[in-house]
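Asker: need a structure here:
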Amino acid sequence: MDRERSKRLYVELLRGNFEKILSELDLVYRLTHSGEKGKEAEEILKNFLKEYLPKKYEVTTGFVHTDMGTSNQSDILLYDSSNYAPLYSGYANKIIHMSSLRAVIECTMKVNKKKIEEDNKKIENLKALFKKDIEIQESFSREPLAILFAYKSEGNILKNLSSLKDKNFDIVFCADGQLYILNHDTDEYTNNLVDNLTAGETLHGYTFTKQQHAFSFFYSYLIDYLNEITSEINKYKMVYEYSKSSIYIDYK
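Answerer: As a prediction, the model looks like this:
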């Protein structure tokens, strides 16, 4: 393999992964039952993440628990399974402790203004549990990541994201070629792809699309952000958690 081709390998491999995901999503989109569409889209992304995330991250569906309460069900949870055990592991869902959470992903086949507002509120409820627990906050290097992943879009997504009073998604990706990253300093979403700049025929015999670049950047941002999120393991002790919980058991 020549040096230039070796440098292109990372991009070319991600391009191939996205084409596989997109072909599966296209097939799912033809299904007639909307509920099944959403579930299948979720499983497609989960399978990719299970294959291509570092093995210390477990990919699951379920709930997040703190002393302040338990979250609503999340489509996809990424948690540190090398240092933290789930509180409950069922056939379809897990309950994990907030200390282990690294990212939450909401999946949808089509994202529009209504869906953005609904899922943003859902993430707000989860983040509220994090913010209310001082012990949890102090043990984290930064908040767990919140992502919205969609197959198709409807309307002006950037405008709808910008109109949110409380912006809870860190990354918003749509497979039709849109990627928005929240700048926490300015509280604004930025479009990370410029039309006609990262797309077109290459000198190497294939075509790169804006959609392929969007996915590759999405995956790259995800990995980088995950690597930034750590929590102090010594501040989470199973014996301590059990002892705290047992205080609230009422005996006759």
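
Asker: for the rest of this, base every contact and every neighbour count on C-alpha atoms.
Answerer: Fine.

Asker: quick one: the helices in the protein?
Answerer: Counting by DSSP state H, the chain has these helices, from start to end: 3-29, 34-52, 113-132, 134-139, 157-162, 210-228, 238-246.

Asker: list the buried ones in stretch 176-196?
Answerer: Within stretch 176-196, the residues that count as buried by 16 or more other CA atoms under 10 Å are 176, 177, 178, 179, 180, 181, 182, 188, 189, 193.

Asker: to compare with the earlier structure, here is another sequence to fold:
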Amino acid sequence: MDNCYGQHGWKEFLRNRKDILTEFDKVREQTTNRPIHVAHGQAVEAYIRKWLAEFIPKKYAITSGYIIPDLYDNSGKIYHYDIIIYNRLEAPILWTEGNQDNSEQGKYRAIPAKHVVAVYEVKSRLTKDNVADALSKLDQTKDFSSQLNKNYTCGAIFIELKETDKNKESILKELCKGANVFGFSGGMVLRYEGDDTPTGIISIFNTESNSEAESIHCKPLAKRIDDLKIYITEEGNLEITEPGGGAIMVVTAENTWSVSKLYGVTYKEGSISVYLSWSRSNFSEFCINLLSALEGLPYNDKNRPSFGRVFDKIEQKINLSN
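Answerer: Sure, this is the predicted structure:
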């Protein structure tokens, strides 16, 4: 991406993202002609766990496996989750499933509920059915939600949004149901088929308003970042005329702003809103949000980390009427 620059580490973060997608594409190609594609999903889940294990502070650990609540009988079913983040320093491993042929990231571990800080489900495509399945899995903690860590959050990671799904408002409508899932904060979409440079972030929030008069932009769910009508005018002002277009602006030097182009869509039901935004800076933004959530830092906290942001070189708009 020659038209980009960024904070320290931005190229390395984009490399991490590219490595995950390359692994996904490689395994998908290898399993295309196989009747069962289970290994496809498991391989990319393991790769994401490996990346997260290298990234997050070492007081946390990553596993696939089971959350074990405090119960007094064996009648309750225990559920498997793709990614469990837990307190490594305090949590006992109740049991491990796997054999010598499994990598560390391929083994299943059972973690007591009170030590679990975050859970993520991984899906290959952002579709209505996959959203419903992920939310159903994440909602299984509702019976013991009071036992989870005080900073507990959960979400979903989708590998890609296909071009054929970009106008399906039903995906956002299904995501809105995440408001009923304990700890659900949204998630990430690693790429859009029509432009593999941005990452999508899914956010869900309560607007504390039931007004239906608000203007809600719902589709398409994604656009090519370089096609967005975002320019610098001859007067030096930032001009955004793209429906759904926006910008993240950061002061990077005295009297200097750096800009990350943004495209976003919103779906609203009552007081609940889902926002899906796309930016080249969003992969590092997901990482920042994850670290902040693990530590219980709100969005506006001064101690939130800042690193790896990607900025776009904004084209100057020439006024042809002069």
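
Asker: please identify which pair of the buried residues of stretch 176-196 of the first structure lies farthest apart.
Answerer: Maximum pairwise distance among those (CA to CA): 21.4 Å, between 176 and 188.

Asker: distance-wise, check the residue nearest to the spatial centre of the second structure relative to residue 91 of the second structure.
Answerer: A centroid search over the second structure (CA atoms, centre = their mean) returns residue 188, at 1.9 Å, as the residue closest to the centre. When CA to CA, to the nearest Å is the yardstick, residue 188 of the second structure and residue 91 of the second structure sit 27 Å from each other.

Asker: for residue 53 of the second structure, same thing?
Answerer: Separation of residue 53 of the second structure from residue 91 of the second structure (CA to CA): 16 Å.

Asker: got it, and residue 249 of the second structure?
Answerer: 40 Å.

Asker: more crowded one of the two?
Answerer: residue 91 (17 against 13; other CA atoms under 10 Å).

Asker: and that one, what's its match in the first structure?
Answerer: Mapped onto the first structure by TM-score structural alignment, residue 91 of the second structure lines up with residue 84.

Asker: gap between its match and residue 100 of the first structure?
Answerer: For residue 84 of the first structure relative to residue 100 of the first structure (CA to CA), the value is 6 Å.

Asker: kindly report the same for residue 64 of the first structure.
Answerer: For residue 64 of the first structure, the distance to residue 100 of the first structure - CA to CA - is 9 Å.

Asker: cross-check the contact I'm expecting between residue 158 of the second structure and residue 188.
Answerer: Yes: applying CA atoms under 8 Å, one finds residue 158 of the second structure in contact with residue 188, separated by 6.1 Å.

Asker: re earlier: would you enumerate the residues in contact with the match of residue 91 of the second structure?
Answerer: 99, 100 (CA atoms under 8 Å, 6 or more residues apart in numbering).

Asker: state the distance from it to residue 76 of the first structure.
Answerer: Using CA to CA, residue 84 of the first structure is found at 17 Å from residue 76 of the first structure.

Asker: so who does the closest residue to residue 176 of the second structure other than its chain neighbours touch?
Answerer: With sequence-adjacent residues excluded and distances taken as CA to CA, 6 or more residues apart in numbering, residue 176 of the second structure is closest to residue 274, at 5.9 Å. Residues counted as contacts of residue 274 of the second structure (CA under 8 Å, 6+ apart) are 172, 175, 176, 202, 203, 204, 205, 266, 267, 268.
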